[in-house]
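> My questions concern the predicted model and sequence given below.
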Amino acid sequence: MSHDAPGGAGEVLDADEPAWSEEEDDRTAEALRWLREKRKAHRRQKGRDVAVLIYSVVLLGGAYGGGYTVDFLRRIRLGADYSAVGAHVQGALPALFTLLTAALALLAARDALWRGPVVVPAPSVGWLLTHPVRRAVVLRPWFWLSAGVSAATALTAACAAAVVLRVLGLASLGGAFLALLPAAVCLPLLAVAAGMAVEHRAGLARFVRRFSPLAVVVLMLLAGQTAAAAYGHRSAVLEQVELWSGPWGWAAQPVVSATGGHAPGRPAAVVLLVLLTAAGLVRGHRDAALVPTAQLRRRAVTAQTVSSVMYSAELRAAKLALMDAAADGPGAGRTRRVRLPRPRSKYLVVVWRDLLSLLRTPARPAKALMWLACATAVAALGVQFSGAARVIGLVAALLLGYVAVGALAEPARLETDDVRRAAWSPFRFRTLMLQHAVVPAVLGALLALLAAVPFAVAGEPWALVLMPACAVPFAATAVFSASRGPARLELMFSGVTTPMGDLGPLRFFAWYAAGPLVSVGVLGVVLYGVLRRAPDAGSVAVAAVVAAALTAGLLFFAARAADRLVRPGS
């Protein structure tokens, strides 16, 4: 609980912190001056680190992207015609712009659940805010720093988008940039203000957690509309609704108008966007000083953990830190107390526990359904093409399918996060991990069978066999990836120099993503061979046999990897 500080400062303090009077004991200027003096060497070193990072990014971008850039500019100089692509982009632009900006708004709201615009370093939270200083002077600069960085990034993206619109022949370079300017300035500032509101208000954080799945469904529908509009299936009513549905649509109207679309109310939309941005910044400026110290302390620890493990490529550790922050953060929901009858056989205990885990965290099955719907939509779109387009669609659908089945295999990952948790099990660790593949394999196959029904109704009954057959090796892949162990950073340095540089990062990526690369690669080759000509019973049976053999191989290597987790020398 918080209260206003006496003396009219209107600053919020934690209940366990003693109140102080700004008039009697204000040491803000003194503390900040002393801190700046002590941090001079640290700031110089940090500036050098940032300079080296920028230099490395520019060098890598120039080395790997320079050839493509030169070829692209040469094509422009020679008068390469991109009008066909421009027509697709022009048709999809209202839905595409709305999709991108709405997705960024959702990301900003979700980011505020664990970090937010105001993230004070842990030393400052632990030392500076415990002194008699004005919280607004300490916290508000972080809000405006986040706003400035977001706006600068958006302006850079706007410059790139203006070049793309110019190359596609949809607008002049100056006209495209002026049309993108309201979105580039207002939308990032609005996102920061929205993040500040979520960070400060527990009720709003609870709202974001509860309705994020619905927002993802809306984004999926927008993605479908974008794909349909790109191929000429546009809906003028839907596009006008989107253009007036909120700031994402208001910001799109100048761009739509500059590229030849219909947006007669763009001046009013820009005025509404500017007014809403100003109101959001004013509110965010006020909220920045009202975040409790305990919450700032939790967020600082989470941000420090995530940044440190990202440098060591431990993505799982970063996810665990975010899960812990979500469980302890504002608006965190309660765990559902669902019960199932206990099995009589010990061989069903792992299945029973995995089912309980999924029922008590319904977000995981919902996430699996969402990604499965995306995979089904991409597959339906991909089979309509031929050649390279069909291969790309097939690979994308398989990757999305793996992500869907992998969402059901979270208990296996939790088991390997700390192998000491397996002390309850009457089985060897390798047997325990193999049993964790049962639930994602069965549920994934059932969901894939449900997703295959529309294909069967449309005259493609082979999907009733092939789609569930792909779900089973994906479950084995998820268990293999969970048993992989900590990141082997020594693979990043191979010592072999090539014209493209050291091949170590490629080796590390191949090790890190070995399971998905193998399963998606094998299934992609098999399915492409089946779909290249009319599928028959023989080819479908061969594909099912290959999927079964792939599952067996992945489970074999998953068992070996599980043994190495508990006995590193094996």
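Sure thing, it's come through.

> make it CA atoms for all contacts and neighbour counts henceforth
Fine.

> and stretch 454-463, how far out from the chain's middle?
Centroid displacement of stretch 454-463 relative to its chain, using C-alpha atoms, centre = their mean, to the nearest Å, is 32 Å.

> Buried residues, it. List them.
Neighbour counts over stretch 454-463 (16 or more other C-alpha atoms under 10 Å) mark 454-455, 461-463 as buried.

> Next up, a structure to set beside the first:
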Amino acid sequence: MRPGSSADVRTDVHRDESTVATLTFLRAVRGRHRAEKRRNVAFLVYSLALVGGVWGTPVLLAAARLGRSRALEDRPAPLLEALPLWAPALLALVTLVMARSATWRGPVLLDGATVAWLLPQPLARGPLLTPRLVSSAIVAALLGLLGGGVLGFLLSTGTAGAWGPATAAGAWAGLGTALLGTASGALVVRYERALARRGRRIFAAAWCAVAVLGALPVVSVVHGLPPWAHTVALWISPWGWAVQPLVEATVGGAPGGGFLAALLWACCVAGCVRLAVRAVPGISQESLRLRATVADRVSASLFSLDLRQARSATRVGAGRRARPALRIPAPRTPWLVMPWRDLSGLLRAPGRLGWAAVWCASCGAALVFAAGHGGTAGTVSAVAGTWFLYLAAAQLVEPARLESDDVRRAALLPYGARALALWHAAVPTLLLALGTGLVCAVCAAGGRWTPALLAAPTAVPACVGAALVGAYRGQLPVHLLTGTDTPMGNTAPLQIGLWYLRGMLALLVLVAPVVADAARGGEYGAGQSVWLLAVAAGGLGWARRTAHRSQG
């Protein structure tokens, strides 16, 4: 039978009539449940608004007073000058994260009853799936309006202009970014099969583009960029169009005016939303069923505060390649087997190597900035540099984290848990030492040398030890969930936060003051090196005990 015949037309009409009748019946049957759900959502919104008003409003007002009084005069000036560079990168990153999350969740998410009962039925997909997309877009739009408005208000506190136009411009950029990210997520779900073949390259290229945009403000702070670079950054991508009204309201002098850029941004967002709405009915049952299952697993893991399990559940639809991009020959020396194994594991996820390089570069930029600015800004920048180095180490200890989640991976290895923890520190320490050494060489060649940079290579073992403590933390102890009742409230949230972040917090307490002192004093001596190496020894010993305890 030819497509488009009268029989096909009658089938489509019958399917549409059945869909309308089914959805009408479900709305009538689930009326009480829908009303209760709306009341729960209204109560949640009220609670969030109350908490935000009580805790957020005083913070915003205090930031406004400090900005107006120029108490932070040495900090917001570089931030505002580099606004045309870092704001488009931030919006592009948010959009990419929303699109990437659609590989396991997506904006079109169905509940278990719909997946089990409605999807197998011969019903039209458009009336069933489009409302889900609309509800996700509304939630994302509200969050984008709020986040963008807050960002615009905070940026306006460092200028002499009014806060209203900056807040509106930030809300406009946040609204468009949220809708664009939602539409991109819907397209990712719709064309999942095509992305299964080319998605890894597409997302890798997108991450590289965002990394280039993010590197521009770092280069601007460290080395400086000509004014035309700001103009190019504001016109080279749609997110630059979104930022131009905010730049005009805060810094001023947006090239070409903000109206044309706002019009282009609106057309871009509207076009992507239209494509998403037209693509939603073509989403396959397999994609919808997989995402509903993964979402239930993630929700259950989050309710039990098992963040590792939640992250493992999100990798179900990732489609990672089994073979690394670069194969390393197997070593013939037994003591090189574990480093070869860890390095091969990192090569299977080259994104972690890329992020480690980004955090190493950010650490160097933060230390250079701290050496050139005294006071609070320099101290905060030095602490941020230490934190960046910890994040780089956390990316490289992924083999240890996987081994902690699945003890079968190390069952046949001739090492105990304590020895394996030390073996897993070898490759991250070597890679970070090379990375920080390269950063020091680049800064020295570019005329940005400061003795504080020497603290980065010396602090690498301490950062790796702290990252291994987090990798081997194991399951959350049950007694931390109960806590202790005090006049200030229950201590369970504080205990859980300290348990999850204990390695990073210990590192910041013990290492960051030394790095900040080297940045302020402009010199780095042997005593500071001895202290950092002692902290590293303590951190590795702590990781050994944590690994042994987590392995039972």
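Here it is on my side, so go on. Everything quoted here is computed from the prediction, not taken from an experiment.

> Mind telling me the TM-score for this superposition?
Here the TM-score for the pair of chains, by TM-score structural alignment, normalised by the length of structure 2, is 0.87; 542 aligned residues with a C-alpha RMSD of 3.3 Å.

> Is the residue positioned nearest the centre of structure 1 in a helix, a strand, or coil?
Nearest to the mean C-alpha position of structure 1, counting by C-alpha atoms, centre = their mean, stands residue 107 at 7.6 Å. Judged by DSSP: H, G, I helix; E, B strand; the rest coil, the three-state class of residue 107 of structure 1 is helix.

> That one pairs with which position in structure 2?
By TM-score structural alignment, residue 107 of structure 1 lines up with residue 97 in structure 2.

> so what's its match closest to, chain neighbours aside?
Distances taken as C-alpha to C-alpha, 6 or more residues apart in numbering place residue 181 nearest to residue 97 of structure 2, at 8.0 Å, with adjacent residues excluded.

> Aligned against structure 1, show me the partner of the one you found.
Matched to structure 1 by TM-score structural alignment, residue 181 of structure 2 sits across from residue 191.

> which pair in the buried residues of stretch 454-463 of structure 1 spans the largest distance?
Between any two of the buried residues of stretch 454-463 of structure 1, the greatest separation by C-alpha to C-alpha is 11.5 Å, found for 454 and 462.

> Quick one: neighbours of residue 523 of structure 2, just the number.
Residues within reach of residue 523 of structure 2, counting by other C-alpha atoms under 10 Å, total 16.

> That one is in contact with residue 451, isn't it?
Yes: assessed by C-alpha atoms under 8 Å, residue 523 of structure 2 is found in contact with residue 451 at 5.3 Å.

> now the strands: where do they sit in the stretch 401-550 of structure 1?
Assigned by DSSP state E, counting those that start in this stretch, the stretch 401-550 of structure 1 shows strands spanning 497-498, 501-502.

> about what we covered before: over to the residue nearest to residue 97 of structure 2. Which of the three states is it?
helix.

> Just say helix, strand or coil for residue 3 of structure 1.
Quick answer, by three-state DSSP: residue 3 of structure 1 is strand.

> From residue 502 of structure 1, how far off is it?
Using C-alpha to C-alpha, to the nearest Å, we find residue 3 of structure 1 at a distance of 57 Å from residue 502 of structure 1.

> which residue lines up with residue 298 of structure 2 in structure 1?
So, by TM-score structural alignment, residue 298 of structure 2 is matched to residue 306.

> surely that match meets residue 321?
Yes: counting by C-alpha under 8 Å, residue 321 is a contact partner of residue 306 of structure 1 at 6.6 Å.

> SS state for the aligned partner of residue 114 of structure 2 in structure 1?
Under the alignment (TM-score structural alignment), residue 114 of structure 2 maps onto residue 124 of structure 1. Three-state call for residue 124 of structure 1 (three-state DSSP): helix.

> Could you give the number of residues near the residue nearest to residue 97 of structure 2?
Residue 181 of structure 2 has 30 nearby residues by other C-alpha under 10 Å.

> Residue 9 of structure 2: how many residues sit nearby?
For residue 9 of structure 2, the neighbour count with other C-alpha under 10 Å is 12.

> any idea how far it lies from residue 16 of structure 2?
Using C-alpha to C-alpha, residue 9 of structure 2 is found at 11 Å from residue 16 of structure 2.

> ok, back up a step: any idea how far the residue nearest to the centre of structure 1 lies from residue 212 of structure 1?
In terms of C-alpha to C-alpha, residue 107 of structure 1 sits 10 Å off from residue 212 of structure 1.

> same deal with residue 169 of structure 1?
Taken as C-alpha to C-alpha, the span from residue 169 of structure 1 to residue 212 of structure 1 is 37 Å.

> between these two, who's got more neighbours?
Neighbours per residue (other C-alpha under 10 Å) separate residue 169 of structure 1 from residue 212, with residue 169 holding more: 18 against 15.

> From residue 436 of structure 1, how far off is that one?
Per C-alpha to C-alpha, residue 169 of structure 1 is found 54 Å from residue 436 of structure 1.

> Check residue 360 of structure 1 too.
Residue 360 of structure 1 is 17 Å from residue 436 of structure 1, where distance means C-alpha to C-alpha.
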